[in-house]
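A.B. asks: heads up, no residue letters with this:
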């Protein structure tokens, strides 16, 4: 009797908080029309094809688009020529309590115009969370990399020879997870999800909270303001809470146990994970990491008196504590922040002092880093944090 070397399963994602997987080019104001509580996104191919013989319209449209005139209003142009923008739109999204619409929208990644969650995004989030579960010896490798980069920066008189901060953890990553050929993650295979309709997506408003002098401020471009109404708004397409997506996942035994070539993650993990099934072992690890991360964020937001976000995280913690052995929570996508994507959750003031010397492009405050959080607003009020999903492996 032969055994499959992996478990081939279906995963189901349930979106718990607005989730944004950012596409490439931002959608500019001339590409959408606001009508009531909806944004209609223009299909220019259809618009031009259906109005090809309206030469003055084509001229005016071309002139407005080519000059980049900030006052160019496509809704007004369409109205002058009695063109119904709704008939020329490729999709519409509801504005989910957006109070201030900016000149551009962060697009959600799409395939043939349809919303989905790439398998690479889910796998990348899993990898980021697994790094937060590493035992102390492996975390030390990241610290060693940072110390090495710090010394190299101090010894370099020429700023052009400074260390690229993006590469600070490269050696540690290779020592822990090896080359792509030898990495345990080659034994974790995740497909793209299925598609969700635009009815399951919306447009969200995000603002940046910044801790200045121990007080909550809101990033407003050149200043940080007490009043969030004066803050910069990031507008983004996202999948709504409650939406469900499915795909396939294969967790090979070698991902956990390793083999002659690959050292599995089991021997690297410093959290309590006792399950014997590969999928359940992975779920155990991710639940432990998420619980620690959520509790740290509850402590952070409690300190700065953000009761709404504390409440949102408490809901997530309640969900996590009720999960079955084949389920886990994870944060994914755009605006989820430094702590979600790095091992920086374990760094202290000394580490950040070194990082501040190495990374000359970012503003790093060793006493408190990161100082900022991106939060989703609704109707002008702090509402929730982006990117939390529940994953069930069936």
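C.D. replies: Arrived safely. Bear in mind that the values here come from a model prediction, so they are computed numbers and not experimental data. Numbering: from 1, shown residues only.

A.B. asks: only C-alpha atoms for contact and neighbour calcs from this point on.
C.D. replies: Fine.

A.B. asks: Buried residues, the longest strand anywhere in the chain. List them.
C.D. replies: For the chain, the strand with the greatest residue count under DSSP state E is strand 201-212. Under the neighbour-count criterion of 16 or more other CA atoms under 10 Å, strand 201-212 has 201-211 buried.

A.B. asks: In terms of secondary structure, what does the helix or strand residue 61 falls within contact?
C.D. replies: Under the assignment given by DSSP states H and E, the secondary-structure element containing residue 61 is helix 55-67. Of the remaining helices and strands, those touching helix 55-67 by 3 or more CA pairs under 8 Å, 6 or more residues apart in numbering; DSSP states H and E are helix 74-80.

A.B. asks: circling back: which one of the buried residues of strand 201-212 is nearest residue 60?
C.D. replies: Here the nearest of the buried residues of strand 201-212 to residue 60, counting by CA to CA, is residue 203; it sits at 28.9 Å.

A.B. asks: Take this one as well and set it beside the first:
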């Protein structure tokens, strides 16, 4: 059988601020990398800054002393003052770019978005991973051949058999072993690089849901992060290779992106409606809940050539695992879900998860992170 590659151009639109981290080693420090002025951050070319100090021991000592004060939580070191007063230069002399910031990051480090040649992009691996999770959850919940795998999990939970539960690999049962994984027939490219003007820095917090013990939501330390702003669009491609033998998945066997999208949308709707159930009645989450109400309407009326899914940082455990398969009536009553959490994760109480990552403004959660919409382009 001759193998062919069928490729589709896909438009990706950001529905809520998106963060995909470049790694812990890529963070911006207020003491060397940026200066905040009003609603804008000026990123500093540290190479130029080092050149300006080169050969001047007094300048280098002053800079190092300031950094040590920061490390020891002593008197604050202001990079802008060092540049304008100690160096006698303008901040603009060292500027790389301006990035809008929403809120006051004070002296926080800023997590950077993954980038190539300085421009952010959406990794194809992030898209493929999110799609793969959706297909796995759908296989467990809605496919006849996934029933035995879900039933094995159910039996182990009922028996309290933690060892058997930990040994299970539903992902391999669904897709095959590493060397024969059917998802190798699906390829997703990195997106076209996004102009840096579409970057913004926002405040992400883990915001706790109220409980019987805690009537008020409590916010964790904010994680200031570079994000792709609302409504930004880019382009990537989805390709499928003709399998040499049937995979058991129609979308792969017939190279049908629309069939794949229908699976993704089914699971995204499940996730969305679960969030609405969990958030019901929590006044402080009004805007956050409003986002999901709007998202639900989009998913209920979505077209065959469109898909909505969630990427990047801030996803809940349900988005990153088979959780939607277990926290589901198809699996069993809520007590079974609770037993599953106790056995695998030593978690005793519901609701789980009890926090949400949110974009926060004025200490109010306004939206979840990372929801995007894919649309098949008419031009291949």
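C.D. replies: The structure has been received and is ready for your questions. Everything quoted here is computed from the prediction, not taken from an experiment.

A.B. asks: Now compute the TM-score of the two chains, please.
C.D. replies: Scored by TM-score structural alignment, normalised by the length of the second structure, the superposition of the two chains gives a TM-score of 0.83; 356 aligned residues with a CA RMSD of 3.0 Å.

A.B. asks: related to what we said a few turns ago, any buried residues in the helix holding residue 61 of the first structure, and which?
C.D. replies: 57, 61, 64-65.

A.B. asks: Kindly reformat those as a markdown table and extend each row with distance to residue 250 of the first structure.
C.D. replies: Output for the buried residues of helix 55-67 of the first structure, formatted as a markdown table (distance: CA to CA, whole Å):
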| residue | distance to residue 250 of the first structure |
| --- | --- |
| 57 | 53 |
| 61 | 50 |
| 64 | 50 |
| 65 | 47 |
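
A.B. asks: Now residue 270 of the second structure: closest residue in space that isn't a chain neighbour?
C.D. replies: In this structure, residue 270 of the second structure finds its nearest non-sequential neighbour in residue 324, 7.7 Å apart by CA to CA, 6 or more residues apart in numbering.

A.B. asks: What's the match for that neighbour in the first structure?
C.D. replies: Using TM-score structural alignment, the partner of residue 324 of the second structure in the first structure is residue 345.

A.B. asks: ok, its match - how many residues close by?
C.D. replies: The criterion is other CA atoms under 10 Å. On that basis, residue 345 of the first structure has 16 neighbouring residues.

A.B. asks: Wasn't it part of a helix?
C.D. replies: Yes. Assessed by DSSP: H, G, I helix; E, B strand; the rest coil, residue 345 of the first structure belongs to a helix.

A.B. asks: Check the spacing between it and residue 337 of the first structure real quick.
C.D. replies: Summarising the geometry, the distance separating residue 345 of the first structure from residue 337 of the first structure, computed by CA to CA, to the nearest Å, is 11 Å.

A.B. asks: May I see the buried residues of strand 201-212 of the first structure organised as CSV, with distance to residue 391 of the first structure added?
C.D. replies: What follows is these, written out as CSV (distance: CA to CA, whole Å):
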residue, distance to residue 391 of the first structure
201, 19
202, 21
203, 23
204, 23
205, 25
206, 24
207, 27
208, 27
209, 28
210, 31
211, 32
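
A.B. asks: picking that back up, need the contact list for the residue nearest to residue 270 of the second structure.
C.D. replies: Neighbour list for residue 324 of the second structure: 137, 270-271, 318 [criterion: CA atoms under 8 Å, 6 or more residues apart in numbering].

A.B. asks: Relative to residue 345 of the second structure, which of the residues you listed is nearest.
C.D. replies: Distances from residue 345 of the second structure to those, taken as CA to CA, are shortest for residue 318 (13.6 Å).

A.B. asks: Which of the three states applies to that closest one?
C.D. replies: Per three-state DSSP, the local secondary structure of residue 318 of the second structure is helix.

A.B. asks: Thank you, goodbye.
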